[in-house]
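1. based on what follows, work out the 3D shape:
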Amino acid sequence: MLRRLAPYLALACLAIPCRSALARDNPPTSPTAATAATVSPQAQDLAWQKASAKFAPARKAILAQVAGHVSDGPFRPDWASLKGYRSPAWYDDAKFGIFIHWGVYSVPAFGSEWYSRNMYQQGTKEFAHHVATYGPQSRFGYKDFVPMFKAEHFDADAWAALFREAGARYVVPVAEHHDGFAMYDSKLSDWTAVKKGPKRDVIGLLAKAIRGQGMHFGISSHRAEHDWFFDGGRHFDSDVNDPANAELYGPAVDHLSKHDEILADDWTYVSQSWLDDWLARTAEIIDDYHPDLIYFDWWIGHPTFRNTLPTLLSYYYNEGAKRDGVVVNYKLGDFPEGAGTLDIERGQLTGIHATHWQTDTSISNDSWGYVEHDTYKSPTFIIHLLADVVSKNGNLMLNIGPRADGTIPQGAQDTLRSIGAWLKVNGEAIYASKPWRVYGEGPTEVVGGTFQDTKTKPYTAEDFRFTTGNGKLYAIELGWPAKNKVTVHTVTPDEKVTRVELLADGSHVPFTQDTHGLHLTLPPHPVGSDAYVYRITLAAPLKVSP
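-> Presented below is the predicted three-dimensional model:
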């Protein structure tokens, strides 16, 4: 079964040839590197376990808590039970959220948020940049960026106010990225934002500020991938091979796959100890911060997680059932269908999905985390994407990447505020809406699937997306017609229209109906808008998507 598309694994497997080729083409430059090149994945994992041994009592206590309460609610820790999950109403109604990639990788601000991995991948631009800028990885490794991550201008309240102004209804910061640095206060690591770097509980501060603005709070966990993320450093003289750094760099076992596109054929070593630690760390976040949403990146689809995931999901879903429900986002194929909420990364669906889903994309054109000289998507692009996704029963989670000092780039702020201004006027057609019997009409076809969101051609004035709510039909026009006249072909005479209004100002829009559709005579082109919403009243009850 196709479990993952090439773009991620192509990055993940970059510059990791077979061991014999490494020995031939990259002879060890020190005894440390020579030893690392011959150490088995099991031995590398044991080195990490040894470095993390002092956290064993706390880990054991959390796992006992999970075991004792995993079935305290409507769910059991098995896939048959978990397929009874449904996303909660608050999430289905929210439509628009903010994603935040912020961490130590914001310090080098080069390439992408995968700098932490690629700086150890020989032959990459990040590797060359690192050596030229900071020196060899044996003397200056990723760990040495941590003291530079001071977050001196971080203001959780200001961030939350901006996100509220942007029209977001939920916010999801990354609690731990692939780099293994926890942005929260953990009892299971010394490499946290409380103990090093910012010396503050970033996740705790954001949780309070975001909820204080009336939004829901979630977290993103990329801990699973950390098992192998620094493996490139095993193959030359780098600080990854120093046992003193094993707690931060993790096992760093070779991440190898027979086929880039088929995760089921991945034979990367994953120990039970790593799975237990992943479960404990995720449960710790649940118990300490009570997130309303958890977003998992793709590698939890690795077969070794299959027996651990049901325990975590049952524990979390049952905890969420005591309040107004929680969400787990997963990537295509990682869960049995129905056991969570599907996320299409940087992509769209070509039709209405039977259950609620989500797409996530970055406001930045080059990265999820902050990189210097980046550019940003236009408000029009994001608003059109939002309209398309919502018409198909989905949510949009839009990512931003703050600078290491905690400031949000002005270009990102400007786009967020423009989106918020549009939603303030037109949000009636977005928030708490439901799909119509068709999602839309027009000549522009969306390219479906992951990593396709920028491949769709620009929309035109003939492209409409439909939503329903408050007993009304909303037609969202993704352009303005040259002659101020337009026909909505999908609205047939069988659906007798009694009134059409321009939602922006409530003004009446003259119309006629015939077998070719609903013909609108529009007012002069509104200034400064990106999509135009018509509120349509029908004589008979709406026929909505099943």
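2. going forward, measure contacts between C-alpha atoms and count neighbours the same way
-> Will do.
3. buried residues, whichever strand or helix holds residue 380. List them.
-> For residue 380, the element it lies in under DSSP states H and E is helix 379-391. Using 16 or more other CA atoms under 10 Å as the burial criterion, the residues of helix 379-391 that qualify are 379-380, 382-391.
4. please pull up the helix or strand immediately following that helix.
-> Downstream of helix 379-391, the first helix or strand assigned by DSSP H and E is strand 394-400.
5. counting contacts, what elements does the host helix or strand of residue 211 pack onto?
-> In this assignment (DSSP H and E), residue 211 forms part of helix 202-212. Contact here means 3 or more CA pairs under 8 Å, 6 or more residues apart in numbering; DSSP states H and E; on that basis helix 202-212 packs against helix 156-165, strand 170-176, strand 216-221.
6. please identify which of those is closest to residue 127.
-> Evaluated with CA to CA, the helices and strands packed on helix 202-212 place strand 170-176 nearest to residue 127, the distance being 22.7 Å.
7. okay, the angle between the closest one and helix 156-165?
-> For the pair strand 170-176 and helix 156-165, the angle between their directions (axes from the mean of the first three to the mean of the last three CA atoms, to 10 degrees) equals 140 degrees.
8. just checking, what packs against strand 170-176?
-> Where contact means 3+ CA pairs under 8 Å, 6+ apart, strand 170-176 is packed against strand 96-100, helix 202-212, strand 216-221.
9. mind putting the ones you listed into CSV with mean neighbour count and distance to residue 285?
-> Converted to CSV, these look like this (neighbours: other CA atoms under 10 Å; distance: least, CA to CA, whole Å):
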stretch, mean neighbour count, distance to residue 285
strand 96-100, 24, 17
helix 202-212, 19, 10
strand 216-221, 24, 9
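10. ok, which of those comes nearest residue 81?
-> strand 216-221 (23.5 Å).
11. and the closest one, how far out from the chain middle?
-> Computed by CA atoms, centre = their mean, to the nearest Å, the chain-centroid distance of strand 216-221 equals 10 Å.
12. ok, then the element right after it?
-> Along the chain past strand 216-221, the next helix or strand (assigned with DSSP H and E) turns out to be helix 246-249.
13. which neighbouring elements make contact with that next one?
-> Contacts defined by 3+ CA pairs under 8 Å, 6+ apart place helix 246-249 against helix 41-51.
14. pull out the buried residues from the next helix or strand along the chain from the helix it packs on.
-> Reading on from helix 41-51 to the C-terminus, the next helix or strand found by DSSP H and E is helix 56-69. Applying a neighbour-count criterion of 16+ other CA under 10 Å, the buried positions in helix 56-69 are 59, 62-63, 65-66.
15. alongside the first, I'd like the structure of this one:
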Amino acid sequence: MAKQEQPMINIHRQNPPAWFKQADFGIFIHWGVYSVPAYAPVESEDFDTIKKHHSIRYMYKHTPYAEWYANGLRIPGSSVWQYHHEHYGDHTPYSSFAKSFQQTAQHVDVEKWADMFAKAGAKYVVVVTKHHDGFVMYDTDVANPQADDYHLNFDFVGELAQAVRKRGLRFGVYYSSLLDWTFTPKSIRTAADMMLGNDQSQTYLDYAWDQWHELINRYHPDILWSDIGYPVDPRLPQLFKDFYQAVPEGMVNDRWGSYPNWLRHSFNKPLFNLGAKIVTGRSNKGKDTPPLYYDYRTLEYTADWHGTDYFETTRGMDKSFGYNQYSRPQDYITADEVRQIVAKVRPQKGRLLLNVGPEKDGSIPPYQERILQDLAERQP
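-> Okay, the predicted model is just below:
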């Protein structure tokens, strides 16, 4: 007990629990208000290709991620901005989609989802509980001071957790810690915007702190999956202590820094590292500087990992995580390619977290469903 009371300097579980070592394949779920417009430009390349050949500014203006719709809408002239004004007019805010989503979301069948995931061979499921748009995917008791009733009015997350655990799968929660666009009106267009365009007020710090604890106390998730980063908060080590006390075999990913760790290895590395040093006062020399807090590393739309840590590569079935109704057959991965990725990363202490992006009513799009069925038909 005395050891647990000592201040935590860093977190890095080098020998994770057995369940995680065996979990070579999982399902990610991006479902939210962005599933209503369900749009991203299909002519954009996938994330890995964009980061290798384009600038960050290009990425945010032409993002293939439908779940970033709200940010694209804040960038005049972007693909999303043009689409929105053509289909919804000049006076329809993104937040107006929330009311219709609250209604259509009630049709979700989490038992059907869980059956499909288990039959496809998934060992764990991670669900988005709040993406960058700030909409919360369960009946939270933590009030958002910037957006009233901006959440689902039933316990979707709890129902899903029960359904997947009933089938022997582990359950994790994703939460956008650093970004919440209900608190910040400015668009993200550059690396500087990403590093500086987040709310550091005590109000937001308390909001994220309270909601993370709500997730831990309600659902006892096996994984805490933070995205982008975490605002500067001296209480962060205590959050992990509280989590491990509640879930001794729990795991945390690596996106808990005060600026986006994963961007450091993308786009213009020297320029980004210089900007990060100016903003944070820390130098980040070298190809890979591990974050302070993590149990395993995360990659996005690539399986090229050269480190020694346990890791996870994540990607959508097409070029988006959120549902994009305009995705074409050629944009989708095949079940055989899924198997190849799992076979590649497994010997390197890796796993694939493959995303499912449901439609606004919770139905899994036909093309995504076929991939899951194909995986189920050829289980080892």
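16. closest to residue 520 of structure 1 out of the helices and strands packed on helix 202-212 of structure 1?
-> Nearest of those to residue 520 of structure 1, taken as CA to CA: helix 156-165 at 32.3 Å.
17. tell me what the closest one is packed against?
-> helix 202-212, helix 410-426.
18. if you set the cut-off to 10 Å instead, what comes out?
-> Judged by 3 or more CA pairs under 10 Å, 6 or more residues apart in numbering; DSSP states H and E, helix 156-165 of structure 1 is in contact with strand 96-100, strand 170-176, helix 202-212, helix 410-426.
19. Provide the aligned range in structure 2 for it.
-> Residues 110-119 of structure 2 are where helix 156-165 of structure 1 lands when matched by TM-score structural alignment.
20. and if you look at stretch 49-65 of structure 1?
-> Aligned by TM-score structural alignment, stretch 49-65 of structure 1 falls on no residue of structure 2.
21. quick one on the thing from earlier: with distance to residue 86 of structure 1 added, can I get the helices and strands packed on helix 202-212 of structure 1 in JSON lines?
-> Output for these, formatted as JSON lines (distance: least, CA to CA, whole Å):
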{"stretch": "helix 156-165", "distance to residue 86 of structure 1": "26"}
{"stretch": "strand 170-176", "distance to residue 86 of structure 1": "18"}
{"stretch": "strand 216-221", "distance to residue 86 of structure 1": "17"}
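22. and residue 136 of structure 1, which of the ones you listed is closest to it?
-> Across these, closest to residue 136 of structure 1 is strand 170-176 (CA to CA), at 25.9 Å.
23. report the angle between the closest one and strand 96-100.
-> Regarding strand 170-176 of structure 1 and strand 96-100, their directions subtend 20 degrees when assessed with the same axes, to 10 degrees.
24. ok, average deviation of strand 170-176 of structure 1 from structure 2?
-> After superposition onto structure 2, the mean distance of strand 170-176 of structure 1 to its aligned counterpart is 0.6 Å, using mean CA distance after the TM-score superposition for structure 1.
25. between that strand and helix 202-212, how big is the angle?
-> Per the same axes, to 10 degrees, the angle that strand 170-176 of structure 1 makes with helix 202-212 is 170 degrees.
26. off-centre distance for strand 170-176 of structure 1?
-> Taking CA atoms, centre = their mean, one finds the center of strand 170-176 of structure 1 at 8 Å from the center of the full chain.
27. returning to what we had before: relative to residue 101 of structure 1, which of the helices and strands packed on helix 202-212 of structure 1 is closest?
-> Proximity of these to residue 101 of structure 1 was assessed by CA to CA; the nearest stretch is strand 170-176, lying at 5.6 Å.
28. spatially central residue in structure 1, please.
-> By CA atoms, centre = their mean, the mean C-alpha position of structure 1 lies nearest to residue 360, the distance being 5.2 Å.
29. my read is it is in a helix, agree?
-> No - if the criterion is DSSP: H, G, I helix; E, B strand; the rest coil, then residue 360 of structure 1 is strand and not within a helix.
30. corresponding residue for it in structure 2?
-> Under the pairing rule here (TM-score structural alignment), the equivalent of residue 360 of structure 1 within structure 2 is residue 314.
31. which helices and strands sit right next to the helix ranked longest in structure 2?
-> Ranked by residue count, the top helix of structure 2 under DSSP state H comes out as helix 202-219. If you count contacts as 3+ CA pairs under 10 Å, 6+ apart, helix 202-219 of structure 2 packs onto strand 124-130, helix 156-166, strand 170-176, strand 223-227, helix 236-246.
32. residue range for it in structure 1?
-> Under TM-score structural alignment, the alignment places helix 202-219 of structure 2 onto residues 272-289 of structure 1.
33. what of stretch 360-375 of structure 2?
-> Stretch 360-375 of structure 2 maps onto residues 404-419 of structure 1, going by TM-score structural alignment.
34. returning to that earlier point: residues near the residue nearest to the residue nearest to the centre of structure 1 when sequence neighbours are not counted, how many?
-> Taking CA to CA, 6 or more residues apart in numbering as the measure, residue 360 of structure 1 lies nearest to residue 397, with 4.6 Å between them; neighbours along the chain are not counted. Other residues lying near residue 397 of structure 1 total 27 when counted by other CA atoms under 10 Å.
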